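Enquirer: predicted model, plus sequence, below.
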Amino acid sequence: MKWLKAMSTSVNMEMLSKTSHGTSCPWKGRAAYYTIKTDKTEFKNSAWYYPAPFEKATNIKDYVAFWQYNDGNRAFLQALMARGTMTFKQGQEVLSTIFTIQEERETAPDQVTQEDFDSYISAAADKISPFDYEIRTTVHQFTKEKISAIVNATSDPITQMATTRTQEEMFFVRRMIDAMFETYNTRRREVMGVTSMQALERKITKGVSGARQSEGGEQGADKGVTNDQAEKCLNGLVAEGWFERSKEGWYTLSPRALMELQTWLVTEYNDEDADAEDWQRIKFCEACKGIMTVGRRCGDLDCNVRVHDICQEAFFNSRGEKKCPRCQTKWDGKLFVGQRAITSTDEYLKGKRRSGGARKSQVEVEVDEEEVADEDEDE
């Protein structure tokens, strides 16, 4: 950021046009913005000034600030890359440190505004775009928090997990995702998650006999992984923000993974030749249109309508009736998507009471293999 005296030889005011954008600073006051116009392009809201700065900032009156990519932006981008994802609250912590150093005065996290955060996200996105990366945002299906993540815009997304993993570990990851979206994602129970015990079962950790096609297109022997290797891999996937692990011990794809893998998931697990009304494994919220792995489902098991928990109330209030918008089945909200497709069942709750609230055994929580086989036959 660079401050120049307005209405002086330093600033050509003819190149600046006022915008309706504005932000507030707790010690400088309310800022107004300019768009800079050149013969070839324009830079929206890239200059700003304080028409009536607070008493502690009167020294910047009649000055215009011009944005420029600096060490603060680099530090913010490095923090975002290290985390993989960032919420506004996390961004406040990062930016408060950056602002404190830059402005040589203490800036508390709650003094960092949403506009500050958005401007740094925008600058970071511009900086990484030439390298085929982009910053996408989504809303967490549980917490409603807005999450920003750096994603690769061009490469095969499943291979992005492979930078620090062996071939056997990548085969293991693929079997985990297959379990989430095939084995434990059926018409009757759309779990789309795997328990800790399931993740360490031989049907997921074991290799496949003979050669197997790797994600990079090369043939390779899938030797499987040991339980120790599987646990280390799972911990790494959680730490890197690819998987989430609930307090009950269920592994699911994180918001970052869903953003990066969405197109691949649809291509891999949905039938492109199916009719519009046919049941599909990957579905989207009827309200927000975001990918759906947690929430509620229509009572008609063949209907594809799903709604996030965080979208449900507003969605049905706007419609005036609690009926499925497609098949008109009464919407009672008692059929779940996600781990509650298991944990809300009578058999799970009875087993939990019998065990005194202890974690249920593998047999009690997993989707019955005969059920999966029966559904495959129905298809």
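Expert: Yes, it's here. Numbering: from 1, shown residues only.
Enquirer: use CA for all of it now, contacts and neighbours both
Expert: Fine.
Enquirer: could you list the buried residues of stretch 73-87?
Expert: For stretch 73-87, burial by neighbour count (16 or more other C-alpha atoms under 10 Å) applies to 73, 76-77, 79-80, 84-87.
Enquirer: taking the residues you listed one by one, which sit in strands?
Expert: 85-87 (DSSP state E).
Enquirer: nearest residue to the middle of this structure?
Expert: For the chain, residue 255 is the residue whose C-alpha lies nearest the centre (C-alpha atoms, centre = their mean; 2.4 Å).
Enquirer: identify the residues contacting that one.
Expert: Contact analysis of residue 255 by C-alpha atoms under 8 Å, 6 or more residues apart in numbering lists 138-140, 147, 242.
Enquirer: please produce a markdown table containing the ones in strands among the buried residues of stretch 73-87, extended by distance to residue 20.
Expert: A markdown table is the format used below for those (distance: C-alpha to C-alpha, whole Å):
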| residue | distance to residue 20 |
| --- | --- |
| 85 | 30 |
| 86 | 28 |
| 87 | 26 |
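Enquirer: so what's the residue count around residue 313?
Expert: Counted by other C-alpha atoms under 10 Å, the residues lying close to residue 313 total 12.
Enquirer: against residue 319, how distant is it?
Expert: Look at residue 313 and residue 319: by C-alpha to C-alpha, to the nearest Å, they are 10 Å apart.
Enquirer: closest one to residue 134 out of the ones in strands among the buried residues of stretch 73-87, please.
Expert: Nearest to residue 134 out of those is residue 85 (C-alpha to C-alpha; 12.1 Å).
Enquirer: need the contact list for that closest one.
Expert: 147-150, 241, 256.
Enquirer: look up the closest residue to residue 115, ignoring the ones flanking it.
Expert: Distances taken as C-alpha to C-alpha, 6 or more residues apart in numbering place residue 23 nearest to residue 115, at 6.6 Å, with adjacent residues excluded.
Enquirer: the one you found is in contact with residue 31, isn't it?
Expert: Yes: between residue 23 and residue 31 there is a contact under C-alpha atoms under 8 Å: 5.3 Å.
Enquirer: closest to residue 96 out of the contacts of residue 255?
Expert: Distances from residue 96 to the contacts of residue 255, taken by C-alpha to C-alpha, are shortest for residue 147, at 18.5 Å.
Enquirer: surely the closest one forms part of a strand?
Expert: Yes: Residue 147: assigned to a strand according to DSSP: H, G, I helix; E, B strand; the rest coil.
Enquirer: alright, now check it against this:
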Amino acid sequence: MARYSDVHRLFLQSLISRRFLSIKLAEKLYDRACEIVAAAEGTEPSRQPFEAALGQVGDALGPIGLEIRKLQDEGTKVIMMAIVNTKGDAIAQVATEFSPNEIAYFKLIVEVIMLAPSESFSVSSIAAIKESTNLPSKMTKTEAESTLNAFVSRGWLIKSQRGRYSLSTRSLMELQTYLKTEFVDEVLECSLCMEIVTKGIACPSARCKTRMHKHCYETYRAQGHKVCPSDCGASWNDIQPIPVGEDAVTERQDRGRARRRVEQEETMEAEAEEYDEPMEASQELEEEEEEPEASASPPPVQRKSRQQKVSQRSNASRYYDDEAEED
């Protein structure tokens, strides 16, 4: 093994300055580091194999709680890499970029995405904005939209052409431990590469747990395989696999939900206007009445278990992002 040299140090600095990048770019940065060090020393460039050099850099990061992770992008198929923190709260990784309230908002969005029904692992823009009302410090609609845009521009979320938000490759790499710990029952792993799946396919056979990334599925089929790799052994020639991710929600369903939300909001506004006048009169009468004696002790606080909270979050997601198809 080559000694840890100035080439490795310069290469590491270039990786840290970017933190999240493609493997192709990382290779170019490594080549450039070799050239710079050779020029400074007045020698011919000496190039250790890229993967070996990357491995040595990764070994140097271990003692300080960092590691290099690689993952193929579920959409572009480009292999990406990131230097990630292996210690502490993974969500705190975004602390240097956002305020505490914005980080709390990000956690809510991650939760709604992971609890999305039908394994869609995505949330509509309207539902995402609605989540801001659950924050300790409320955001305006404009502030919520601006914060969501920042999550996208800085690589933590992806927004599709349909306006749905999902986790980016960066989030899947940097928040991997957090996701597997907090969403044990929701995280899906590819049956081939064993990485987290949020966009891909599911075996159409009932009760089969096979899930794959689209690129893994395409590779599997290109190799001539015609049946599910699990024990179910279902033939995939006659039955199309079920989509996982945004494709699990049709555009028709999106349009139907948007229309229902507008109707619900208009109805609620109309009812509120009708309710205001009688309420004012009622309040005046109540002020004239004698106040009742306070009860001896307040009712006990009902604390929700984590399971109840998860169920509540899931139900809220379903209300704003209901997957039921229009009649």
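Expert: All right, it came through fine. Please read these numbers as outputs of a predicted model, since none were measured by experiment.
Enquirer: matching residue 18 of the second structure against the first structure, which residue comes up?
Expert: Using TM-score structural alignment as the criterion, residue 18 of the second structure maps onto residue 83 of the first structure.
Enquirer: not counting its neighbours along the chain, what's nearest that match?
Expert: Closest residue to residue 83 of the first structure apart from its sequence neighbours, by C-alpha to C-alpha, 6+ apart: residue 240 at 7.2 Å.
Enquirer: same question for residue 162 of the first structure.
Expert: Computed as C-alpha to C-alpha, 6+ apart, the closest residue to residue 162 of the first structure that is not its neighbour in sequence is residue 170, at 6.4 Å.
Enquirer: aligned partner of residue 126 of the first structure in the second structure?
Expert: Taking TM-score structural alignment, the alignment pairs residue 126 of the first structure with residue 59 from the second structure.
Enquirer: next: residue 283 of the first structure.
Expert: Per TM-score structural alignment, residue 283 of the first structure is aligned with residue 188.
Enquirer: all strands for the stretch 201-350 of the first structure, in order.
Expert: In the stretch 201-350 of the first structure, the strands defined using DSSP state E, counting those that start in this stretch lie at 211-213, 219-221, 243-245, 250-253, 283-284, 291-292, 295-297, 306-307, 336-337.
Enquirer: ranking those strands by burial, who's on top?
Expert: strand 306-307 (a mean of 28; mean count of other C-alpha atoms under 10 Å).
Enquirer: what is that strand packed up against?
Expert: Secondary-structure packing of strand 306-307 of the first structure (3 or more C-alpha pairs under 8 Å, 6 or more residues apart in numbering; DSSP states H and E): strand 283-284, strand 295-297.
Enquirer: ok, now with 7 Å
Expert: Under the contact criterion of 3 or more C-alpha pairs under 7 Å, 6 or more residues apart in numbering; DSSP states H and E, strand 306-307 of the first structure touches strand 295-297.
Enquirer: which residue numbers in the second structure go with the strand it packs on?
Expert: Taken onto the second structure by TM-score structural alignment, strand 295-297 of the first structure occupies residues 200-202 there.
Enquirer: circling back to that earlier point, how near is the residue nearest to residue 162 of the first structure to residue 205 of the first structure?
Expert: When C-alpha to C-alpha is the yardstick, residue 170 of the first structure and residue 205 of the first structure sit 11 Å from each other.
Enquirer: and if you look at residue 333 of the first structure?
Expert: Counting by C-alpha to C-alpha - residue 333 of the first structure and residue 205 of the first structure are separated by 36 Å.
Enquirer: one step back: what's the match for the residue nearest to the centre of the first structure in the second structure?
Expert: With TM-score structural alignment as the criterion, residue 255 of the first structure lines up with residue 169 in the second structure.
Enquirer: ditto for residue 341 of the first structure
Expert: In the second structure, residue 341 of the first structure lines up with residue 248, judged by TM-score structural alignment.
Enquirer: residue contacts, the residue lying closest to its match once chain neighbours are set aside?
Expert: Leaving aside its sequence neighbours, residue 248 of the second structure sits nearest to residue 120 (C-alpha to C-alpha, 6+ apart; 5.3 Å). Shown in contact with residue 120 of the second structure (C-alpha atoms under 7 Å, 6 or more residues apart in numbering): 244-246, 248-249.
Enquirer: change it to 8 Å
Expert: 113, 198-199, 244-249.
Enquirer: most neighbours out of these, which is it?
Expert: Neighbour max across the contacts of residue 120 of the second structure (other C-alpha under 10 Å) = residue 198, 28 neighbours.
Enquirer: ok, back up a step: my guess is the match of residue 283 of the first structure contacts residue 199. True?
Expert: No: in this structure residue 188 of the second structure lies outside contact range of residue 199 using C-alpha under 8 Å: 10.0 Å.
Enquirer: shared neighbours, those two?
Expert: Counting by C-alpha under 8 Å, 6+ apart, no residue touches both residue 188 of the second structure and residue 199.
Enquirer: what's the average distance of the helix or strand where residue 52 of the second structure lies to the first structure?
Expert: In this assignment (DSSP states H and E), residue 52 of the second structure forms part of helix 50-61. On superposition with the first structure, the mean distance recorded for helix 50-61 of the second structure (mean C-alpha distance after the TM-score superposition for the first structure) is 2.8 Å.
Enquirer: elements contacting that helix?
Expert: Contact analysis of helix 50-61 of the second structure by 3+ C-alpha pairs under 8 Å, 6+ apart lists helix 6-18, strand 66-72 as its packing neighbours.
Enquirer: make TSV from the ones you listed and add distance to residue 146 of the second structure to it.
Expert: TSV is the format used below for these (distance: least, C-alpha to C-alpha, whole Å):
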stretch	distance to residue 146 of the second structure
helix 6-18	24
strand 66-72	28
